[in-house]
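Undergrad: Can you look at this prediction? I've put the sequence above it.
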Amino acid sequence: MDKLKTDRKRNEYKNEIVKHLVSRNLKAFRETFLELHPTDQVELFHEIERPLQKQVLLFLSPAEFADLFEGLDLEDQLIVFEGLSYQYAVSMFNTMSADDVADFLAEINTERADDILSSMDLEEAKRVEELMAYAPKTAGAIMTKEFVRLSVESSAKEVIAELRESAPDAETIYYLYVVDQQQKLAGVVSLRDLIIATPEMTVEDIMSTQVVSVSENEDQEDVARLIKEYDFLAVPVVTPEKRLVGIITVDDVIDVLEEETTEDFDEFAATRGATDLSLTAVTAARKRAPWLILLMFFGLITANIIGQFESTLEQVVLLAAFMPLIMGTAGNTGTQSLAVAVRGIATGSFDRGGVWKTVKRELGTGIILGLVCMVVLMGIIYVFYNGDFILAFTVGFSLFAALSVAAVIGATVPVAINKLKIDPAVASGPFITTLNDIISLMIYFTIATTLLDQLL
C-alpha cells in the first residue's frame, strides 16, 4: 500500500513538473522540482521526453543540475553532455565532486577532456587531474579530494567554526582527519567526539591515533572489503609516505561492490561485458561468441570420450540413457561448489578459515550428496528396469564418484586460479560444468567397461 502511495505521489509530481515545463512556468517548476530529493530528480528526468529534458537545463543553473548529472548512468551522462553548451558544462564540472568529474572525463575523447580541464578553475582542475592519473580500479582512482583536514593545534571551538565554512563542500564530515606539518596522517576525530568536547580542548586531545587507512594504489575491491569489515562511513587514502591525499566514502564503495559483482557475474556465466541490457544484439553476440566457441571445443573432448567407449555403448545401449543424468548432476554439483569457493575468496573467508578446510568440507559434501543420490537412483533403476541390480549399481556408483570429484573440482579450480593472481570468477559455471562433463563421462564409462561382462 505504501509503495502504491509513493508511486501515485511520484506520478503527481511528474505530471505537475511536465505541466510547468510545457507552459514554461519557470518559478513554479523550480519550486516543485528543487524540493525533490536528487534521486527523485534523476528518476523524473529519466521519465520525461527529450525536448522537456532540454527545457530542464534552461530552468536550472549549472550548480543545480550538477547533482542531477552525478546521479545519471554514464550512458545517460554522455547523451546529456552532448546537448550542453560548452560554458554550461564547464560551470557544472566546477561544482561537481572531483572524483565524479574524473570518472566522466576518463570516458570521453582525450582532447575534449583536456580542453574542458583547461577551462575549469585551476584548483578544481588540479584535483581532477590528480585523480585521473591513478590506475583504474585503485583506491586513488575512486577517492574524493573534498574532505576536511585538521591541524593538531586547533581547538574544538575553532574546528566547529571551520566546519560551518567548509562542510558544504566536503564529501562527509562524520570523520575529520588530522595531519601533521608534513601532511602525514596523524589521527582521526569523529563528529560525535568533537561535539561533546569542551571548546578549549585541542584536536590532539580529542583525536584517536589508531587510524585504519588504505594505500592509494590498493585494489578497490580490497578497499570495499575493508570498509565493510570495519563498518566505516569513510576511510582515508595515503601515499607510501603516509601523506593524506583523499578519502573513500561508503557511497563510493557501494558503486564498487555493484561493479565488482557485475564483473564476477559476467565471468561466472561466461558472458563478460555482455550483461548490459543497453547493448545491441550484434554487440552482445560479439562479446559472447568467443566464450561459446571455446566451450564448443571443450565439448568436442566430451564427444571424443564417448567415441572411445563406442564398443561399450554398442554392447549395452541402455547406458546412453543415463549419460545426461550423470553429466547434468555432476555439473550442477560442481557449480554449487564453485559458488561457495568464489564467494569465500571474495569475502576473505579462505584467509580466515584456510583453503583446505573448505576443500575438505566440499569433498565431504560431495560424498554425502553422492551417497544419497546413488541410493535413490539405484532404487529407481532397480524398480523400473526389472530388478537389474548390476545396471543400478553401475549407474548409481558412477554418480556417487562423479559427484564426489565434481565437488572437489568446483572448490579447487577457483582457488588455484586465485593463487595465480587471476580473478577466480574466470572459473565460470560453464567451464566447471564442461570440465565435470568430461570427468564424469570418464568415470561412468570406465566403471561400465569394468563391469561389462556382468551387464551383458
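TA: Received the coordinates, thanks. Residues are numbered from 1 along each chain as shown.
Undergrad: okay, CA-based contacts and neighbour counts for the rest of this
TA: Will do.
Undergrad: who's in contact with stretch 132-149?
TA: Under the criterion Cα atoms under 8 Å, 6 or more residues apart in numbering, residues 97-99, 102-103, 106, 127, 131, 166-167, 169-173, 176-179, 214-221, 223, 237, 245-249, 252 lie in contact with stretch 132-149.
Undergrad: hey, where'd the helices end up in the stretch 101-250 of the chain?
TA: Here the stretch 101-250 of the chain has its helices, by DSSP state H, counting those that start in this stretch, at 110-119, 122-132, 139-142, 156-166, 191-196, 203-206, 220-230, 250-268.
Undergrad: ranking these by burial, who's on top?
TA: When you average the neighbours per residue for each of the helices of the stretch 101-250 of the chain (mean count of other Cα atoms under 10 Å), helix 139-142 leads with a mean of 27.
Undergrad: any chance you could map the strands in this protein?
TA: Assigned by DSSP state E, the chain shows strands spanning 149-151, 175-179, 185-190, 214-215, 234-238, 244-249.
Undergrad: Could you dump those strands into TSV with mean neighbour count and distance to L279 added?
TA: Below are the strands of the chain laid out as TSV (neighbours: other Cα atoms under 10 Å; distance: least, Cα to Cα, whole Å):
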stretch	mean neighbour count	distance to L279
strand 149-151	20	43
strand 175-179	23	41
strand 185-190	22	44
strand 214-215	22	35
strand 234-238	24	34
strand 244-249	24	30
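Undergrad: okay, pairing it with this:
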Amino acid sequence: MSINGEREEISRAIVHLLKEGQKDTFQKVVSELSPYEISTHYRGLPRKRRILFLEWLSLDQLVALLRYLTRSEQLRVLKKIGPIRSMELMELLKSDELTHLLSDLPEKEVNRLIAEMKDEEKKAIRKQMKYPKKSAGRVMISQYVWVHQSYTVRMAIDKLRHFREYADYLNYVYVIDDEKKLIGVASYRDLLLCEPENDIVEVMTTDIIKVTDTTKQSDVAKMIGRHDLLSVPVVNDKDILVGIITMDDVLDIVIREANEDIEMLFASGKEIDFHTKPIAAAFKRLPWLVLLLFIGLVSGSIIAKFEETLEAVVALAFFMPMIAGMTGNTGTQSLAVVVRGLVTEELTMKKTFGLIFRELLVGIMLGVINGFVIAIIAYFWQQNLTLGLVVGASLIATLIIGTLAGTIIPLILNKFKVDPAVASGPLITTINDILSLLIYFGIATMFISKLM
C-alpha cells in the first residue's frame, strides 16, 4: 500500500473510533503516530470531530501537536479544549513558544489565557513579551543550567543530573560570577573528560560566543550556523545571563522567516495555507493586488501616450508582452537572489557595490544574448531590419535595468530597516513593466521614420 493510501486508511480509522467512542483503541492508534502525523490527521478531520479528538489526546500529545500548527490554528485549539486544559497545556510549552503564541493578541485576550497561571509565570511571560518583535529575547528559553564560578566539575555534573528534565536543552553549562554575569561556558564533553576535582574555571572557555536580548533573530540564526553551535547564551546590556537559544529554536526562526519572505515576495498574505477559508485568503491578498492594479494602470497610460507610434508600426505590439515579461522575470530572479543573500550574509558597503556590479554584468550578458536572439527573430518574422534592431536594443536595455531594479530596491529597503521581502515579486514585475514600456516605445519613437 502507498504512503498516501495508508494515511487515508488511518484517517478513516480515527474518524470511526471517534464516532464509536472507542477511546482506548484511539489512544493506541495515535500513540504510534509521530507529532507531524497527528497534526496531519487532525487537520483532515471533519470539524465536528475535532473537539473530541483534542479531548482524547494527552497533554504531551497536545503539546507536540501544537508545534506543527500555525499560530491561528493553535489559538483555535486553545479555545476548543477549554480554559483549565489550556492553562495546563501552556504551562508545558517552552517560554519562547508561549510568547510567540500570545504575540499580537489584545491585552484582554492575553490576560484571559494566562489568568490561572502562577504569578511568577505571568511575570516571566509579560517580561519576555516586552522584548522587540523578532529579537533574541522573544525566542530565548529559560531551560538552561548555570553554575557559579566556585563550582568543581563534580558539582557541575551533579547539578546537571538534578536538572535532567531539561535534557533536550543541556548541551552546555554556563558559568556566572557573583553578579550573575556570564564569564565562561563548558560543554558536557569537557566536563566528562576532566577530573571531577578540577575547578570549573579550569575547564570553561572564556572566549564566549553570545548574543544580547535585543539582537535580531536572523542575526542569531546566522551566528549559530556560522559557528556550528547547538545553543547560544543570551545576555542583557549588563552582560547578565538571561536565557539561551537552541538549534531547534533557530530552525523555527529560519522556517518562520522563510515563510514570511515567500508570502511577501508573492504578495499572498500571512498564514494562507491549504486550510484557509476562501474569503479569508481573498481578503489577505486583496490589498496588494488593488495597489498593483492602480500601479498597473500607469502601463496603460504609457501605451496611450505612444499611441501614434503604435498605430504607425503595428508590429511593435507583437513584442510588447515579451519585452515586459522578460524584464519582470529577470527582476524577480535578482530579487530572490538578494533576499536569500541578506539572510546569510553580513552586508557591508564593499559587498553591496560588489553585488550591484555583479548583477549589472549579469544583466548585460543576459541582455546581449537575448537581445541578439530576438533581433534575428524579429528581422526574419517581419522582414524589417530596423524593427529587429529596435526590439533587440530595447530588450538589452530593459533586462539590464530590470536586473538592477530587482537588486537595488531590496537593498535600499534593507538599508532603511524595512524587510526587503516587502519588495514583492508582483511589485518588482509591475515597476519593470512600466520601465520596459517606456524604454521600448522611447527607442521605437526615435527610429519611427525608418520603421515605417
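TA: Thanks, I have it. Please read all numbers here as calculations on a predicted model, not as lab measurements.
Undergrad: Nearest to L363 of the first structure, out of the helices of the stretch 101-250 of the first structure?
TA: helix 250-268 (21.4 Å; Cα to Cα).
Undergrad: In the second structure, point out the residues matching the closest one.
TA: The aligned range for helix 250-268 of the first structure in the second structure is 247-265, by TM-score structural alignment.
Undergrad: once aligned to the first structure, how far is the matching stretch on average?
TA: With mean Cα distance after the TM-score superposition for the first structure, stretch 247-265 of the second structure departs from the first structure by a mean of 1.5 Å once superposed.
Undergrad: G307 of the first structure matches what in the second structure?
TA: Matched by TM-score structural alignment, G307 of the first structure corresponds to A304 in the second structure.
Undergrad: Helices of the stretch 351-452 of the second structure, residue ranges please.
TA: Applying DSSP H, counting those that start in this stretch to the stretch 351-452 of the second structure gives helices spanning 385-415, 425-446, 448-451.
Undergrad: Which one of those lies nearest to N4 of the second structure?
TA: Taking Cα to Cα, helix 425-446 is the member of the helices of the stretch 351-452 of the second structure nearest to N4 of the second structure, at 33.8 Å.
Undergrad: And P290 of the first structure, what's its match in the second structure?
TA: Aligned partner of P290 of the first structure by TM-score structural alignment: P287.
Undergrad: Quick check: M442 of the first structure touching A303?
TA: No: using Cα atoms under 8 Å, M442 of the first structure makes no contact with A303, being 11.3 Å away.
Undergrad: Which stretch of the second structure lines up against stretch 325-340 of the first structure?
TA: On the second structure, the counterpart of stretch 325-340 of the first structure by TM-score structural alignment is residues 322-337.
Undergrad: That stretch vs the first structure, average offset?
TA: Looks like 1.5 Å for stretch 322-337 of the second structure (mean Cα distance after the TM-score superposition for the first structure).
Undergrad: what residues does that stretch touch?
TA: For stretch 322-337 of the second structure, the external contacting residues (Cα under 8 Å, 6+ apart) are 359, 394-395, 398-399, 402-407, 410, 423, 425, 428-430, 432-433, 436-437, 440.
Undergrad: Same check on stretch 428-436 of the second structure?
TA: Stretch 428-436 of the second structure is contacted from outside by 292, 295-296, 298-299, 302, 323-325, 327-329, 331-332, 394, 398, 402, 405-406, using Cα under 8 Å, 6+ apart.
Undergrad: Go again with 7 Å.
TA: Stretch 428-436 of the second structure is contacted from outside by 296, 298-299, 323-324, 327-328, 331-332, 398, 402, 406, using Cα atoms under 7 Å, 6 or more residues apart in numbering.
Undergrad: For it, list every residue counted as buried.
TA: In terms of neighbour count (16 or more other Cα atoms under 10 Å), stretch 428-436 of the second structure has its buried residues at 428-436.
Undergrad: Closest one of these to I376 of the second structure?
TA: Ranked by distance to I376 of the second structure (Cα to Cα), these are led by S436 at 19.8 Å.
Undergrad: and the closest one, how far is that from P321 of the second structure?
TA: Applying Cα to Cα, to the nearest Å, the value for S436 of the second structure to P321 of the second structure is 10 Å.
Undergrad: again, but for V368 of the second structure
TA: 19 Å.
Undergrad: between the strands of the first structure, which gets nearest to Q77 of the first structure?
TA: Set against Q77 of the first structure and scored by Cα to Cα, the strands of the first structure come closest in strand 244-249, at 22.1 Å.
Undergrad: Who are the packing partners of the closest one?
TA: On a contact count with 3 or more Cα pairs under 7 Å, 6 or more residues apart in numbering; DSSP states H and E, strand 244-249 of the first structure meets strand 234-238.
Undergrad: which part of the second structure lines up with the strand it packs on?
TA: Mapped onto the second structure using TM-score structural alignment, strand 234-238 of the first structure spans residues 231-235.
Undergrad: which residues are in contact with that stretch?
TA: Contacts of stretch 231-235 of the second structure (Cα under 7 Å, 6+ apart): 209-213, 241-247.
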